[in-house]
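Asks: Quick one, what's the 3D model for this:
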Amino acid sequence: MQRFAADPVLGDWHGLLAEIAAQWARRDELRARLAAHPDARFARGPLADHIRARDRYCCGPGCTRSARSADLDHTHEHSRGGKTVEANIGPGCRRHHRDKDRGWTLTQPEPGLFRWVSPLGRVYLTRGEPIRPDLPDLDPGPGPHPGEESDVQAERRLRRYDRKILDGPGADPLRPPPPRAGPAPHDEPPPF
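Replies: Now for the predicted structure:
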């Protein structure tokens, strides 16, 4: 990261890149701070901020309530020996926090991935939305892509097979006029 911080092409981004590089160098120390109080009853400080940023929304199936207003819930209950660490905490709105007492089972196979099992045995996997969506692929630029034919090649290919289609008239042919409706005889039975 340091080599990018000194690149003159980056202009005013030097300070930001230097800060990111410094935080990246301290990542092990910062990660250790998340598990600083594994026996604490509530997630606070850096751990709480990390969980809210990681998950962004309630971890309940289909829920879109903000993690800011949700409880930071232990996946494995604190009263039953669950630790207050990243892999055992998730945001749960009031409704989904209580669902564990209504027969739902919640596990966290990996930090930020939640596995809900309903009382009927249905399984729901939830994961927080990414902070930024994946970047799109690079624009291919003008011209055909590798393996694709150009417009000229496509026209040549089509001309080989059906010249009439390409060289046909530019407009639809005239349609015959609709049949003239004459007076309907009233004394004949209907045709059905």
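Asks: okay, CA-based contacts and neighbour counts for the rest of this
Replies: Noted.
Asks: Excluding chain neighbours, what is closest to residue 117?
Replies: residue 123 (4.6 Å; CA to CA, 6 or more residues apart in numbering).
Asks: Proceed likewise with the subsequent sequence, for comparison:
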Amino acid sequence: MPAAQRADARRNYARILAVAEEEVAAHGADASLEQIARTAGVGSATVRRHFPTRAALLEAVFRERIEALAARARELAGAEDVRAALLEWLGALTAYSTSVQGMATAMLRNGDLAPEHANPCVDPLAEAGDPLLRRAMRAGAVRPGVTATDLVTLIAGIALATEHHPDPAAEADRLLGLVVAGICPPG
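Replies: Below you'll find the predicted structure:
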């Protein structure tokens, strides 16, 4: 019967993740783990077995989109206009972060995650954006000292600052423009 248990465990994982995606979309990163368990028809211990921390659950919820954003950064890393490529990627990251409740919170380091530990949402994005940023720095399109983690954190801050604005996307674009003016010398 171990094979049946493995199939059962896979079904539970998929069901928990589907419910978690809905709950995070509705309630943000602080969605109730107990509510997720109830709606998925499993116990809290089953949720914790699959996702030992809230950060692990959020990583799973956002993994596909984070991977798509990371892939886009890798595609843009070879672009001729390095400044435009970096700005396109930051725009895509901003658009997604402001359109999905909970993403910005997941991108910030918080009480659940000590600063010395990896952030499962920030680190893959920063790692993917780093070559783009380094090329832009070498070209003089970005001020020295800016890190990819700084950029992802700034985008998270913009998303959080605009989440209750009447037009979060427009306000986020405006704020991104202010950030770009501060990190990118006029070109």
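Asks: where does the TM-score land?
Replies: For this chain pair, the superposition-based TM-score is 0.26 by TM-score structural alignment, normalised by the length of the second structure; 78 aligned residues with a CA RMSD of 4.9 Å.
Asks: quick revisit: now do the residue nearest to residue 117 of the first structure against residue 71 of the first structure, distance only.
Replies: 22 Å (CA to CA, to the nearest Å).
Asks: Looking at these two, which has the bigger crowd around it?
Replies: residue 71 (18 against 15; other CA atoms under 10 Å).
Asks: wait, what's in contact with that one?
Replies: 91, 92, 93, 94, 97 (CA atoms under 8 Å, 6 or more residues apart in numbering).
Asks: Can you name the element that comes right after the strand or helix carrying residue 12 of the second structure?
Replies: Applying DSSP states H and E as the criterion places residue 12 of the second structure in helix 2-27. Note on helix 2-27 of the second structure: by DSSP H and E, the next helix or strand toward the C-terminus is helix 33-40.
Asks: Quickly find the element holding residue 154 of the first structure.
Replies: Using DSSP H and E, residue 154 of the first structure sits within helix 151-161.
Asks: which other residues reach that helix?
Replies: Contacts of helix 151-161 of the first structure (CA under 8 Å, 6+ apart): residue 166.
Asks: can you redo the contacts of residue 71 of the first structure as JSON lines with distance to residue 158 of the first structure, neighbour count and secondary structure?
Replies: Output for these, formatted as JSON lines (distance: CA to CA, whole Å; neighbours: other CA atoms under 10 Å; DSSP: H, G, I helix; E, B strand; the rest coil):
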{"residue": "91", "distance to residue 158 of the first structure": "59", "neighbour count": "30", "secondary structure": "strand"}
{"residue": "92", "distance to residue 158 of the first structure": "60", "neighbour count": "26", "secondary structure": "strand"}
{"residue": "93", "distance to residue 158 of the first structure": "60", "neighbour count": "24", "secondary structure": "coil"}
{"residue": "94", "distance to residue 158 of the first structure": "64", "neighbour count": "13", "secondary structure": "helix"}
{"residue": "97", "distance to residue 158 of the first structure": "63", "neighbour count": "21", "secondary structure": "helix"}
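Asks: now, the most widely separated pair of those residues?
Replies: 91 and 94 (9.7 Å; CA to CA).
Asks: Could you report the neighbour count for the nearest residue to residue 135 of the second structure once chain neighbours are set aside?
Replies: Spatial nearest neighbour of residue 135 of the second structure, chain neighbours left out: residue 82 (6.5 Å); criterion: CA to CA, 6+ apart. Residue 82 of the second structure is flanked by 23 other residues according to other CA under 10 Å.
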